[in-house]
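In: Pasting a predicted model and its sequence here:
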Amino acid sequence: MIDGLLIISDKGTDKIVEALQLIRDFDPVRYRRLLGDVRQVFVTTLPASVAQWANSSKACELDERHIISEGTTPELVASIIVHEATHARLMRCGIGYEEALRDRVEQVCLRREIAFAARLPTGKGRSQQAEATLEAMPDFSDKAMSERYLSGLRDALLYLNMPTRLVDLTVSYRRWKHRRRFSRQPTN
């Protein structure tokens, strides 16, 4: 526990603690908001992204593979936490994550990352990365997000030491469900 925030992690805890200290030291207002909006930071394996907000558990979920990577700095982890905490703040204000709102929500979260990175002594590189993402926004449609999930699922399951045959069956089943779901939807 750090300031009442539960950290659930087997690996990378030091980076998370250091990231939270950076937020507290360089953006105390955002840190206080974060403590009010986020109950836990949970390190797990995520197929489609390096992080996500889980509103049901009020958790900022971080991908373990990304956190333990040598190239992942505490500044980057802090920036990611700020991004996910912005999702928490928006949800708390009644702004959801429906497909129609998703692009605007992600833009807000990226702008919060940029504002936070600008406060860090070594945040220029992170700020530029977030600005580049903002300029070339990925597709956040349901279909594109489902496709990103499917493309990362195999690697995530293999990382978790699931037997290859079971991985293949799981991914095949999920791809079948994906095709079926999106073949039934009318095109706009």
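Out: Thanks, I have it.
In: hey, let's count contacts and neighbours off CA atoms from now on
Out: Noted.
In: Find the centremost residue of the chain, please.
Out: Nearest to the geometric centre of the chain sits Ala51, at 2.0 Å (CA atoms, centre = their mean).
In: quick one, what contacts it?
Out: The contact partners of Ala51, by CA atoms under 8 Å, 6 or more residues apart in numbering, come to 60-63, 80, 84.
In: one more time with 7 Å
Out: Ala51 sits next to 61-63 when contact means CA atoms under 7 Å, 6 or more residues apart in numbering.
In: then this one, side by side with the first:
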Amino acid sequence: MRWTIHGERALYDTPWLRVRSLDVEQPDGTRTDYHVVRLRDLAVTAAVDDRQRVLMMWRHRFVTDTWAWELPMGLVEDGETPEAAAARELQEETGWRPGTMRELVYAEPAAGITDSRHFVFRVDGARRVGAPTERNESDRVEWIPLADLRGMIARREIVSSATLVGVMALLLDLD
């Protein structure tokens, strides 16, 4: 069943997010006001080395006041492809430049309320080119054995939706 959008108006705009009010008609004919959050696309990188480890960052997220391991990720800038954004974020946040890249998985994490699209790429053959240039992202970058990921998820050491989707897809990619 398809909903019809008759119009959209801005409620709030920033470079990070846009909140919109949509005039929608539901399949039963009911017309209502529906609020959505419009976000930039997100590019995520799962860099794997020849020892079956993935490069992750220990991060504090102040909004939820939580510490957890995350894959390098960031917003896709205007005119940038998701793959280019993933490569840029990997190097800025970790100091590692990608080797071969391929799309691992695509996700829409909350399609009922936001249009955010997440593009997760697998990188093999990354090489260290220096220290991270983005200094506000993480204070620890480590290669984590893929065999440890399931336990880390169970212990809530990995909680970011984009990272969860990425590492789960990475684990499925091994089978």
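Out: That came through, no problem. This structure is a prediction, so every number in the text was calculated from the model and none was measured.
In: Could I get the TM-score for this pair?
Out: Superposed pair, TM-score by TM-score structural alignment, normalised by the length of the second structure: 0.24. Supporting alignment: 91 aligned residues with a CA RMSD of 6.6 Å.
In: related to what we said a few turns ago, nearest residue to the residue nearest to the centre of the first structure other than its sequence neighbours?
Out: Nearest residue to Ala51 of the first structure in three dimensions, chain neighbours excluded: Leu62, at 4.4 Å (CA to CA, 6 or more residues apart in numbering).
In: With Arg175 of the first structure instead?
Out: That would be Leu150: by CA to CA, 6+ apart, it lies 6.9 Å from Arg175 of the first structure.
In: contacts for whatever helix or strand Ala117 of the first structure lives in?
Out: Element membership for Ala117 of the first structure (DSSP states H and E) is helix 99-119. Under the criterion CA under 7 Å, 6+ apart, residues 26, 79, 82-83, 86-87, 123-124, 126-127, 130-131, 134, 140-142 lie in contact with helix 99-119 of the first structure.
In: buried sites along that helix?
Out: Buried residues in helix 99-119 of the first structure, counted by 16 or more other CA atoms under 10 Å: 102-103, 105-119.
In: The following helix or strand past it packs against which elements?
Out: Downstream of helix 99-119 of the first structure, the next assigned helix or strand under DSSP H and E is helix 124-135. With contacts taken as 3 or more CA pairs under 7 Å, 6 or more residues apart in numbering; DSSP states H and E, helix 124-135 of the first structure sits against helix 99-119.
In: quick check: angle from the helix it packs on to helix 124-135?
Out: Counting by axes from the mean of the first three to the mean of the last three CA atoms, to 10 degrees, helix 99-119 of the first structure lies at 160 degrees to helix 124-135.
In: Relative to the whole chain's centre, how far out is helix 99-119 of the first structure?
Out: With CA atoms, centre = their mean, to the nearest Å as the basis, helix 99-119 of the first structure stands 12 Å off its chain's centre.
In: List the buried residues in the helix or strand hosting Met168 of the second structure.
Out: Per DSSP H and E, Met168 of the second structure falls inside helix 161-174. Neighbour counts over helix 161-174 of the second structure (16+ other CA under 10 Å) mark 162-167, 169-170 as buried.
In: The second structure: helices as residue ranges?
Out: For the second structure, applying DSSP state H gives helices covering 82-94, 149-154, 161-174.
In: Over to the first structure?
Out: Counting by DSSP H, the segments of the first structure that form helices are 13-26, 28-37, 64-68, 74-92, 99-119, 124-135, 142-159, 164-184.
In: if you compare those, which one is most tucked away?
Out: Greatest average neighbour count among the helices of the first structure goes to helix 74-92 (a mean of 23), per mean count of other CA atoms under 10 Å.
In: quick check: angle from that helix to helix 13-26?
Out: Interaxial angle, helix 74-92 of the first structure versus helix 13-26 (the same axes, to 10 degrees): 70 degrees.
In: If anything else comes up later, I'll come back, but that's it for now.
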